[in-house]
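Colleague: attaching a predicted model along with its sequence, questions to come.
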Amino acid sequence: MPDVIFPLDSTRKFEDQEKVGHNRWHPEIPPVATVRPGDSFRVHCREWFDGAIVNDDSADDILNAPLLTVHKLSGPFAVEGAKPGDLLVVDILDVGPIPQEDSGPLAGQGWGYTGIFSRNNGGGFLTDQFPDAYKAIWDFTGQVATSRHVPEVSYVGLIHPGLMGTAPSAGLLAKWNKREGDLIATDPHRVPPLALPPEAEHAVLGSLAASDFDRVAAEAARTAPPRENGGNQDIKNLSKGSRIFYPVFVDGANLSLGDLHFSQGDGEITFCGAIEMGGFIDLRVDVIKGGMDTYGVSENAIFMPGIVDPRYSEWIAFSGTSVTLDGKQHYLDSHLSYQRACLHAIAYLTKFGYSPEQAYLLLGSAPIEGRLSGVVDIPNSCSTVYLPTAIFDFDIRPSAAGPYRVDPGMGAPRSSNA
């Protein structure tokens, strides 16, 4: 096993650990450790809410999820010799739930969770149709997840970090804050908001000196969206065996990561759409000097996907076009067409006895494939959702006999305050 350079004690909160990570992006957050090109090492990761979501049959914790506290990231890790303009090469050697802990109160200790977030606290891809908070708990048996809240399905996990990236430079950080602030200003009272501005409350900034804390906390970017440094990309295929090439913007690159997922569908559509968990990840790093200019990777990360995809060979697919539910035509809107494809899949699954919320939770956490199938034929973009048939305990295909009826059991818990 590689050396653990960022250990986490499951009995202690994230901020009370021997080494403290962070939950904002800023170039002045000090590295917690330094590694050399060619080094392999292990990092422990806490699930993004640090234990605020619990293994029970209530969704009140999702309703009241402390969004200002996320994401709880391990790092930053400086890489010796990395300079702005280089490419940081990161290999994912292994990734999994909390090691040697198959039961306990933290997500990753034999279980994980998926949430539909309240429209007033996070929202989600289909928040207009699903405005209330719901939750599903998933139990892990080896590489397979099952749920008492979404019966008669099981997924082979495609474990991956939802978030990994390098630190921004001061100039890049200012660019983020300017452009996102300009967007917010176009509709400042929107719910959910158009973007998340810097927020000093609940900022965790590692070992930053107290004299700099207030200034940095007021400048630091939230970790919610993906940006030029990688960040919260939520790419389900960024799994074991992946190689990622990150732009370097500061000396040492200052790599950080977290938000591990046991499984996820393309889009993580419920916002907390993956099966969230804590765990470990083994990495190896290297540096390509001057790689940003050499390969034109100036404002994006590129990656080679992992080698451990679940082996699903049969799918049922649903398509959607860029027309709203009330019939309004939009021009080549792929975001809208993917929403419609997801809604068609949800409507289909309800014919088998699932509630719409159970179907939505399933689509967020199962290894669905989301695709842009047509983006040129005006006025309609076409997006598709591919659902693997083998995850169900019954035949999901249309037939003359009609749909099988699932016993939905207790269903997905809904917040009592919804």
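Modeller: That came through fine. Numbering: from 1, shown residues only.

Colleague: make it CA atoms for all contacts and neighbour counts henceforth
Modeller: OK.

Colleague: quick one: the helices in the stretch 251-400 of the chain?
Modeller: Secondary structure of the stretch 251-400 of the chain (DSSP state H, counting those that start in this stretch): helices at 291-295, 334-350, 356-365.

Colleague: list the buried residues in stretch 175-187.
Modeller: 176, 177, 180, 181, 184 (16 or more other CA atoms under 10 Å).

Colleague: let me see the ranges of the strands in the stretch 51-200 of the chain.
Modeller: 74-79, 87-97, 111-116, 134-141, 144-146, 155-156, 160-166 (DSSP state E, counting those that start in this stretch).

Colleague: again but with the stretch 201-350 of the chain, I slipped
Modeller: Going by DSSP E, counting those that start in this stretch, the stretch 201-350 of the chain shows strands at 226-227, 230-231, 243-247, 255-261, 271-276, 279-288, 302-304, 315-321.

Colleague: hold the first one in mind and look at this next one:
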Amino acid sequence: MPSSFHVHDHNVHLKWDNAIPPVLTVDSGSEVSFDLLDGGHNQFTPASTSADVPNFNLALGDPAMGPVYINGAEAGDVLKVEFLALQTAAYGWTAILPGSFGFGILADEFPEPALKIWDLESHAAEGYAVFKEGIHIPLRPFLGVVGLAHEAAGQFSTIPPYETGGNIDCKHITVGSTLYLPVKVKGALFSCGDGHAAQGDGEVCGTAIETPMKATVRLSVEKGKPWVKSPHYVTDPLHSQTVGGQRGEYAALGIDADMREATRKAVRGLVEWLVGEKSLTREEAYMLASVAGDLKLAEVVDMPHYAVACSLPLSVFVGEQYQ
């Protein structure tokens, strides 16, 4: 059985920096649990109101817990991250952060602060939270921040997504899903955080249902997958009931400051996976992506980068040679 390890929420960092010493060293295949602060560094509590929003300190936003050093991981490898358990706190929050915060795709049209505190406990067994009377939101917990250290020296903000992961805010990577991240430094240096109870694609107002979370993942090093140049993921069977047919979907995330270029990177990533994993020609892969693939705006508010997913339902592969 794989070893189990734990990272506490005081093992927190606010920048990606490959000089940060690891808080744990584990072997490939180990399960690691995390106590995670929410995406606002737990600045809001169940007693908070809209009056507290102007005091929000953005410099504490999107904290990451870690890093974890994985033995055997080298630059050019891929870190496989399997999501085994994600447990929200009893509460969550969603905020409109106006003015100088600049969060939200319509930030200029919503100048007043707003805060909603969610009860994530009363209807957890039924799988939803109440937005207001008559509106129920399905609970689909996931982590907004999941990433590895950068190759370049220095500090990088945890707020935007990167090709090494980070604040990708992709709602499709839930329990049962698998994320693949390109390793840039020895040991990979994995960190995560920013628990979400639910989110729409794009996270358009700048926040999801933000919540502290307990997470358990399995971290495994994989070799020989050069097509993983950005985050790639496979969704879980439960997710596949509504997306991707009965077998889920495979997707590549394109990360860039230009949305068109992010989209091009996402499509290119899916094409390269189809060539490398399914042995299609580039022309076949490009056409298959066009007739069966989907584009999703996973993240559009964490400037300066956009995250666009290009996904393909795995149900299209019916031949034994593609299993």
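Modeller: Structure's in. What do you need? Since we're looking at a predicted model, the values are computed, not measured.

Colleague: just give the TM-score of the two.
Modeller: The TM-score (TM-score structural alignment, normalised by the length of the second structure) is 0.70; 245 aligned residues with a CA RMSD of 2.5 Å.

Colleague: okay if I get the strands of the stretch 201-350 of the first structure as a markdown table plus distance to residue 362 of the first structure and mean neighbour count?
Modeller: Listed next are these as a markdown table, based on distance: least, CA to CA, whole Å; neighbours: other CA atoms under 10 Å:
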| stretch | distance to residue 362 of the first structure | mean neighbour count |
| --- | --- | --- |
| strand 226-227 | 24 | 16 |
| strand 230-231 | 25 | 22 |
| strand 243-247 | 28 | 26 |
| strand 255-261 | 14 | 27 |
| strand 271-276 | 9 | 28 |
| strand 279-288 | 22 | 22 |
| strand 302-304 | 27 | 14 |
| strand 315-321 | 14 | 20 |
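
Colleague: need the ones you listed in TSV with distance to residue 211 of the first structure, can you?
Modeller: TSV is the format used below for the strands of the stretch 201-350 of the first structure (distance: least, CA to CA, whole Å):
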stretch	distance to residue 211 of the first structure
strand 226-227	28
strand 230-231	27
strand 243-247	30
strand 255-261	23
strand 271-276	35
strand 279-288	32
strand 302-304	37
strand 315-321	53
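
Colleague: which stretch among these comes nearest residue 161 of the first structure?
Modeller: strand 255-261 (4.3 Å; CA to CA).

Colleague: the closest one vs the second structure, mean deviation?
Modeller: Here the mean offset of strand 255-261 of the first structure against the second structure after fitting is 0.4 Å, by mean CA distance after the TM-score superposition for the first structure.

Colleague: which elements pack onto that strand?
Modeller: When contacts are defined as 3 or more CA pairs under 8 Å, 6 or more residues apart in numbering; DSSP states H and E, strand 255-261 of the first structure sits against strand 40-45, strand 74-79, strand 160-166, strand 271-276.

Colleague: and if we set it to 7 Å?
Modeller: Secondary-structure packing of strand 255-261 of the first structure (3 or more CA pairs under 7 Å, 6 or more residues apart in numbering; DSSP states H and E): strand 74-79, strand 160-166, strand 271-276.

Colleague: buried ones in stretch 44-58 of the second structure, by neighbour count?
Modeller: 44, 50, 53.

Colleague: now do the residue lying closest to residue 299 of the second structure once chain neighbours are set aside against residue 308 of the second structure, distance only.
Modeller: Among residues not flanking residue 299 of the second structure along the chain, residue 202 sits closest, at 4.2 Å (CA to CA, 6 or more residues apart in numbering). According to CA to CA, to the nearest Å, residue 202 of the second structure and residue 308 of the second structure sit 9 Å apart.

Colleague: so which of the strands of the stretch 201-350 of the first structure is nearest residue 1 of the first structure?
Modeller: strand 279-288 (8.6 Å).

Colleague: mean deviation of that closest one from the second structure?
Modeller: Per aligned residue, strand 279-288 of the first structure averages 1.1 Å (mean CA distance after the TM-score superposition for the first structure).
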